[in-house]
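Novice: I'd like to go over a predicted model; first the sequence, then the structure.
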Amino acid sequence: MTEWIVNIMTSLGYLGIGLLMFLENLFPPIPSELIMPLAGFTAAQGKLNIVGAIAAGVIGTVIGALPWYYAGKFLGEERLRGWADKYGKWITITGKDIDRSKHWFDKHGVKAVLLCRMVPGVRTLISLPAGIGDMHVVPFLIYSTVGTILWVGLLTAAGYILGDHYQIVEEYLAPVSKIVLAALVIGLIIVIIRRRQRR
């Protein structure tokens, strides 16, 4: 996959970055943790402008969030869960993933869109409950954009600083993202248990 990403970015430049980040939102197995550090490394070589690379990544990500948002808005939770359980293995999404993201959105509301844009493994899925919950598209785009700028900027800067060791970013973020995701799930379970105890 790394070679494929490198080829697209090398041949298409900023358009390639935007396209890859768009696809990363549609198909979560494509890792932003590899795309944007590579863009930062390419900028460090003088082949791209770092601000342009970040802008391309942000635009691609935000546009890529819209199909999932509208899928949630028009298809609804039940149909999406059934579809995910049946076909989601091809893009590593299950009905449980949708439930998890919806619980997060129900608890944190619009803040979840901002926060989850910076959490690997949840970034893509948070668009679904935003659509299911009928969140207006303007605040959805605003919160998505702010969260995406922070995430994409961090990854790109890391690649710029690390140079040809940019792949270290993905290696370190992979276990960290699992820990963050586990902590979020545990936190959500604790909140649910406390609410039930209060009732």
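Specialist: Alright, I've got the coordinates.

Novice: all contacts plus neighbour counts: C-alpha atoms, from now on.
Specialist: Fine.

Novice: Please name the nearest non-neighbouring residue to the residue sitting nearest the centre point of the chain.
Specialist: Nearest to the geometric centre of the chain sits Arg123, at 2.9 Å (C-alpha atoms, centre = their mean). Here the nearest residue to Arg123 in space, its sequence neighbours aside, is Arg117; by C-alpha to C-alpha, 6 or more residues apart in numbering that works out to 4.5 Å.

Novice: Against Thr42, how distant is that neighbour?
Specialist: Arg117 sits at a distance of 24 Å from Thr42 (criterion: C-alpha to C-alpha, to the nearest Å).

Novice: Next: Ile50.
Specialist: Going from Ile50 to Thr42 by C-alpha to C-alpha gives 9 Å.

Novice: Just the element for Leu34, please.
Specialist: Under the assignment given by DSSP states H and E, the secondary-structure element containing Leu34 is helix 32-44.

Novice: again with Asp106
Specialist: Per DSSP H and E, the secondary structure element for Asp106 is helix 95-108.

Novice: what comes up buried for that helix?
Specialist: Within helix 95-108, the residues that qualify as buried by neighbour count (16 or more other C-alpha atoms under 10 Å) are Gly95, Asp97, Ile98, Asp99, Arg100, Ser101, Lys102, His103, Trp104, Phe105.

Novice: quick one on the thing from earlier: wait, the residue nearest to the centre of the chain sits on Leu114?
Specialist: No - judged on C-alpha atoms under 8 Å, Arg123 makes no contact with Leu114 at a distance of 9.4 Å.

Novice: and here's the other structure:
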Amino acid sequence: METIGAPGAGLAIALENLFPPLPSEVILPLAGFTASRGNFSLFEAILWTTIGSVVGAYALYALGAWLGRDRMRRLVSRVPLIDLEDVDKVEAWFNRHGYQAVFFGRMIPLFRSLVSIPAGIERMPVGKFLLLTTAGSLIWNSIFVLAGFYLGENWHIVEQYASTFQKIVIVAVVLFLLYFIVSKVRKYRAKKRIQ
């Protein structure tokens, strides 16, 4: 972190948006700790990591916009167990709650990256997308950078708590996927019996 500086921390966060396995929960507190040692300012750490978050999110938004609704529907129609009716439900939900999803999604592991794609597919106004992304990312980044700044040498403690939160989110996603798959298989079997 001392070598790459605050702009490098921003680049790492931009890449974290594109490749979620890179953990922002490690990068952000480390940036805060490095700022506490005077290598760059706390303001620079928060500014650059937030810029990185917005750049990474916008790249995924652009991917969603390029993909577009029709192409996405064609791709999804080839995926087993997913009906276009499921896509319609997700689209309806996103049209009702898209702004909240983009803002709060910035503070939830996994969703932080993924929420930008449906925003692009649904052509959420770019200005609103960037504003919500900036606000949500600023809150998330500030919490972790400040924690690293004030914890100093103990900045790694943040990772333990963040890791627990991330595991809860992953378990919830896995349980939802299992429920989804089981319900789809049951529906498919019931339809076969009727035929």
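Specialist: Right, received. Where do you want to start? Computed from a prediction, not measured in an experiment: that's the story for all the values here.

Novice: picking up where we left off before, need the max-distance pair from the buried residues of helix 95-108 of structure 1.
Specialist: Taking every pair in these and measuring C-alpha to C-alpha, the maximum separation is 15.4 Å, between Gly95 and Phe105.

Novice: in the lengthiest helix in structure 2, what counts as buried?
Specialist: In structure 2, taking DSSP state H as the definition, the longest helix is helix 157-194. For helix 157-194 of structure 2, the buried set under the neighbour-count rule, 16+ other C-alpha under 10 Å, comprises Val158, Glu159, Ala162, Gln166, Val169, Lys184.

Novice: so what secondary structure elements neighbour it?
Specialist: Based on contacts counted as 3 or more C-alpha pairs under 8 Å, 6 or more residues apart in numbering; DSSP states H and E, the elements that helix 157-194 of structure 2 packs against are helix 24-36, helix 126-151.

Novice: Out of those, which gets nearest to Ile4 of structure 2?
Specialist: For those, distance to Ile4 of structure 2 was read as C-alpha to C-alpha. The smallest value, 10.2 Å, belongs to helix 24-36.

Novice: mean offset of the closest one relative to structure 1 (after superposition)
Specialist: Superposing on structure 1 and averaging over aligned pairs (mean C-alpha distance after the TM-score superposition for structure 1), helix 24-36 of structure 2 comes out at 0.6 Å.

Novice: Between helix 126-151 and the helix or strand just after that helix, find me the angle.
Specialist: Reading on from helix 24-36 of structure 2 to the C-terminus, the next helix or strand found by DSSP H and E is helix 42-77. With axes from the mean of the first three to the mean of the last three C-alpha atoms, to 10 degrees as the basis, helix 42-77 of structure 2 and helix 126-151 are set at 130 degrees to each other.

Novice: just how off-centre is helix 42-77 of structure 2 within its chain?
Specialist: A distance of 9 Å separates the centroid of the chain from that of helix 42-77 of structure 2, by C-alpha atoms, centre = their mean, to the nearest Å.

Novice: what comes up buried for it?
Specialist: Buried residues in helix 42-77 of structure 2, counting neighbours by 16+ other C-alpha under 10 Å, are found at 42, 44-65, 67-69, 76.

Novice: residues in contact with Gly56 of structure 2?
Specialist: With contact set as C-alpha atoms under 8 Å, 6 or more residues apart in numbering, Gly56 of structure 2 has these partners: Ile13, Ala14, Leu15, Glu16, Asn17, Leu18.

Novice: Chain neighbours aside, what residue packs nearest to the third one?
Specialist: Spelled out, it's Leu15 of structure 2. Of all residues apart from its sequence neighbours, Gly56 sits closest to Leu15 of structure 2 (C-alpha to C-alpha, 6+ apart), at 6.4 Å.
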